[in-house]
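J.: just to be clear, the model below is a prediction. Sequence and coordinates:
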Amino acid sequence: MADTVREIERKYEAPDDGRLPDVTGVAGVAEVVDKGVATLDATYYDTVDQRLAADSITLRRRTGGSDAGWHLKLPAGPDARDEIRTPLSETLPAELAALVRSRVRDQALVPLVRLVSERNVRHLVDADGALLAELSADHVTARRLTPEPGDPVEWTEVEAELAPGGDPAFLDALESHLTEAGLRRSAAPSKLARALAETGVASKADKADKAGKAGKEGEKAAELTAGDVVLDYIRAQIAAVVSLDPAVRLDVPDSVHRMRVATRRLRSCFRSYRKVLDRAVTDPIGDELKWLAGELGIDRDREVLTARIEERLAELADELRTGPVSERLSTWSQTSRRGSRERLIGVLDGERHLALLATLDALSATPPLRPAAARPAGDVILTAVLRDYERLAALVTTALAAPPGHDRDITMHDARKKAKRARYAAEAARPALGKPAKAFAGLMTDLQDLLGDHQDSCVARDALRELAEQAHAAGERDFTFGVMYGREEALAARREAELPALWAEVSREEHRAALRP
């Protein structure tokens, strides 16, 4: 069974003698407790081309200390990583193998580096004896294992790790004290990164960073092309799809939504910028992204729908709640979620998903550029954004002219999708069109939100009708579901009434004129 721990720590260059500075003067520290010396022996695993290291991920098998076992560390913000731990075993646990699958794909994980640390540990505690942080001096011996064994390298570093649930501001106060004592922040983000650098195994990330810097310095005066703008956006979305895979597996809040949005942004970009990328290549990829978004949506849509119905239920006075409404809703939601979660993990484990990731890698490496990709970005990008706007305008005009009812609902839903596409096109256009593209994307977001709320109301009414039928069949009172249905119907009518004024603002010519370079 895996445990996840949020690790917030900072590393410092230390004197060779490895002595820890006196920190009794740090605000809040009442006592420094000597916890002795531990020997930690860790073997780090990666693919031969270091796919994990390229994304600042570490996977190790460690003995010694209080947390011996397999550890997978995923980036979680500045100074923070999520460490997923499993018990010590001879082989990599399946739980951790699944979490690195989107990066590793069909490549083998091999022992890359061995690190042996002699760790001198101090606990910094407050007046109540509660742990504030752990301060340690690590004398590290690192030896490269792949592609062939190398000579060992040694260094000493100080590590300050915040206690679980602690205030990160404490690390700021501690750092001030440490730097006054002559320590300085380590240039390497992790022991593994330093070991790779000092044993001569340059990581893929380091090589890419150096190449990128050299390229940018040589092209400072070069004008952005349409291909530059579109490919930067596409590569960012591909990276999001890959990096969110473990978060979805771990059921991190909002991870399914963010991964689904990345797939939609990719599909939308392929369509909006078809003058830049060859649709003969991107259309089949778009079909696969649509499939993945649909699988992600099974889980995500139910989460959103349940939250909306719960919100409507919370708005009702007690006298309008009859029967076991909350229990009925909970059963309906959880039954569906269990099935959808199992299905989604199966999708992420499937060969079709891996094949899609490989295809996206190939697209990024050898993009199917059309002649317009080589042109200056401004005109090409602007034309694509305005073309998406015109399609949106035609649908909104049709919706405004339609009488209330099913046809208007469908047209507003189609307009919502076009507003989203225009928004994504404007997001991608920001490097070429600047702040006006950001403002235009904001207008599209406002319109999308209104149209989305209207569509969500339509979907919620279908769900409430289903819940009422289930309650009736079980002999329960269905009055409350009918009340919520009526309120959703009234909300949809309000959104329809608000659309003309919002569209009048969104469609002002000056917004589009601002986009022109």
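T.: Great, that's in hand.
J.: going forward, measure contacts and count neighbours with C-alpha atoms only.
T.: Fine.
J.: roughly how far does residue 428 sit from residue 382?
T.: According to Cα to Cα, to the nearest Å, residue 428 stands 11 Å off from residue 382.
J.: so between these two, which is more surrounded?
T.: residue 428 (25 against 21; other Cα atoms under 10 Å).
J.: which residues does that one contact?
T.: 229-230, 233, 269 (Cα atoms under 8 Å, 6 or more residues apart in numbering).
J.: can you pull out the helices in the stretch 151-300 of the chain?
T.: Ranges of helices within the stretch 151-300 of the chain are 169-180, 191-198, 204-218, 226-249, 255-272, 279-315, based on DSSP state H, counting those that start in this stretch.
J.: nearest to residue 141, of these?
T.: Set against residue 141 and scored by Cα to Cα, the helices of the stretch 151-300 of the chain come closest in helix 191-198, at 8.8 Å.
J.: angle of that closest one against helix 204-218?
T.: Helix 191-198 and helix 204-218 are oriented at 70 degrees to each other (axes from the mean of the first three to the mean of the last three Cα atoms, to 10 degrees).
J.: buried stuff in helix 191-198?
T.: 191-196, 198 (16 or more other Cα atoms under 10 Å).
J.: how about stretch 482-498?
T.: 483-485, 488-489, 491-492, 495-496.
J.: one more structure, for comparison:
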Amino acid sequence: MADTKREIERKYESDESGLPDLTGVAGVATVVDKGVAELDAVYYDTYDERLAASSITLRRRTGGSDAGWHLKFPVSTGVRDEIHAPLSDTVPRTLTGLVRSLVRDGELLPVMRLRSARDVRDLLDADGALLAEVSVDAVRAERIGGKGGTAQWTEIEVELADDGDPGFLDKVDKKLRKAGVRASESPSKLARALAETSPKKRRKQRTTAAAPLDTAGDHVLAYIRTQRDAIIELDPAVRRDLPDSVHSMRVATRRLRSTFRSYGSVLDRAVTDPIGEELKWLAGELGVDRDQEVLTERLTAALDELPRALLAGPVRRRLRTWSHARHGGSRRRLIAVLDGRRYLELLGTLDALATDPPLRAAAADDPEKVIAKAVRKDFKKLSDLAEQAIGLPSGADRDLAMHDARKKAKRTRYAAETAAPVLGKPASELVKSMKSLQSLLGDHQDSVMTRGALRDLAIQAHSAGESAFTYGLLYGREERRAELAEAALPEAWETIKGAMAV
């Protein structure tokens, strides 16, 4: 079983003077000496250090109060999510799955050993509550496998107490800097160890300037690589069921698929269409979970708006049971998909596409001309669908037409996102317009889906001898929301057309 905690810390360089006096830090009443702990950590990665390249660390550590396996994911500067698993001889399966999008068919190997003598101080407030843990770590690093050398250094680490105020770290930082202590240049011990034990004479990591985007192909590929990276980076978050992770990964798959279609003059669709079908499959698998989330949130909010007198029967309990049953099944299915061969092969195909793209002749042309033409083409298709939806009477046909227009609005938006670095403000304005149209059409589609869910819930309630009154009431409200969206569409569309004509 693995546990997760949010780690908020700052690292500093240290010299022979050790730790400055911290009794003067605002809010600190007592500094408690906790003694020295001997820590021994072995870090695991692939032979080409894929985890380290993504600022992810995986280690097996003994000594101290939290011996075990630790997997850390970056959240922001100085903030990481640490997932802890008990000690074992091999990497726990609960952790290997979380890095599978990077490791894939590779092998996790011990690459670095860090032994640290950690001299710990606890900073306590007037009530004796822990504010932060401050340590002076004397570190000895040794590459494993004969691929490099050794290094040693001393650093100061300040880790915020669980649920502590991050602003407290600013107070400690001010005290340390006043004492002449400077912030560490390395984000983690492993990053420093890898740099200082490199076979190539302890070279510092170099930052290379991004390649210029000169052609239409350059711009389209930059957008594609960004979405490919998003899928890989979101994989652990989806497995951990973090908020919005499923939706964000689904959006990345849609952006890729839309880009293949919109920029067929740049990338050969004979190659990208099969990849697009696999992305459609993945989006569908992700959608099982995401659609459930949307429906549950919408129905819960609708119930919250009703007076208690209109809640007939165990409505909330039935909604929870319905949601948990469907969510649990979809979660298990989704994890099986992410662990499956088909998904891994799709990631490999996307890597190959980004490395050796099937460029067509237009890829070498002026980006403004090629990309503007693609955006105009998508907008024309959207225009036809929007006009068709507006001209239809309310009912199933209009529902379907509005749904098709919504999908085309997304595609136009994604094409405009690719175009923004080239076309500037006009493309950015089009992105905003498409977001607004998506919101309107999306609310209508959500109403269609919610009414379907309400029918199912009403049938279940009736079969159990419960009142179906509340479900019928909510169904009527959803019908009204759909009517309002349909009524707003003509004016919204005329506004968008007018802006495009300017």
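T.: In hand now; what should we look at? It should be emphasised that the depicted structure is a prediction, and the values quoted were computed from it without experimental measurement.
J.: report the contact partners of residue 385 of the second structure.
T.: 401-402, 404-405.
J.: report the secondary structure state of it.
T.: helix (DSSP: H, G, I helix; E, B strand; the rest coil).
J.: do residue 118 of the second structure as well
T.: Once three-state DSSP is applied, residue 118 of the second structure turns out strand.
J.: quick one, longest helix in the second structure?
T.: In the second structure, assigned by DSSP state H, the helix with the most residues is helix 425-463.
J.: average gap between it and the first structure?
T.: On superposition with the first structure, the mean distance recorded for helix 425-463 of the second structure (mean Cα distance after the TM-score superposition for the first structure) is 0.9 Å.
J.: can you pull up the most central residue in the first structure?
T.: residue 244 (4.7 Å; Cα atoms, centre = their mean).
J.: quick one: contacts for the aligned partner of it in the second structure?
T.: Taking TM-score structural alignment, the alignment pairs residue 244 of the first structure with residue 234 from the second structure. By Cα under 8 Å, 6+ apart, residue 234 of the second structure lies in contact with 245, 248-249.
J.: just to revisit the earlier point, turn the contacts of residue 385 of the second structure into TSV, columns for distance to residue 120 of the second structure, secondary structure and neighbour count.
T.: Formatted as TSV, the contacts of residue 385 of the second structure follow (distance: Cα to Cα, whole Å; DSSP: H, G, I helix; E, B strand; the rest coil; neighbours: other Cα atoms under 10 Å):
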residue	distance to residue 120 of the second structure	secondary structure	neighbour count
401	65	helix	19
402	62	helix	27
404	61	helix	16
405	61	helix	25
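J.: distance to residue 159 of the second structure added to those, as CSV?
T.: Output for these, formatted as CSV (distance: Cα to Cα, whole Å):
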residue, distance to residue 159 of the second structure
401, 55
402, 52
404, 51
405, 50
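J.: which of those residues are retained in the first structure?
T.: Mapping the contacts of residue 385 of the second structure onto the first structure (both residues aligned by TM-score structural alignment, their matches' Cα atoms under 8 Å) leaves 401-402, 404-405 still in contact.
J.: just these now: which is nearest residue 495 of the second structure?
T.: Nearest member of those to residue 495 of the second structure, counting by Cα to Cα, is residue 405, at 16.0 Å.
J.: isn't that closest one right up against residue 378?
T.: No: the pair residue 405 of the second structure / residue 378 is not scored as a contact, 11.3 Å apart, by Cα atoms under 8 Å.
J.: what range does the longest helix of the second structure cover in the first structure?
T.: Under TM-score structural alignment, the match for helix 425-463 of the second structure is residues 435-473.
J.: distance from stretch 85-97 of the first structure to the middle of the chain?
T.: Its chain's C-alpha centre and that of stretch 85-97 of the first structure lie 24 Å apart, by Cα atoms, centre = their mean, to the nearest Å.
J.: please apply the same query to stretch 68-77 of the second structure.
T.: With Cα atoms, centre = their mean, you get 15 Å for stretch 68-77 of the second structure.
J.: now, of the helices of the stretch 151-300 of the first structure, which is deepest in the fold?
T.: helix 255-272 (a mean of 22; mean count of other Cα atoms under 10 Å).
J.: what packs against that helix?
T.: helix 226-249, helix 279-315, helix 377-401, helix 406-433 (3 or more Cα pairs under 8 Å, 6 or more residues apart in numbering; DSSP states H and E).
J.: nearest to residue 116 of the first structure, out of those helices?
T.: Using Cα to Cα, those put helix 226-249 closest to residue 116 of the first structure, at 28.3 Å.
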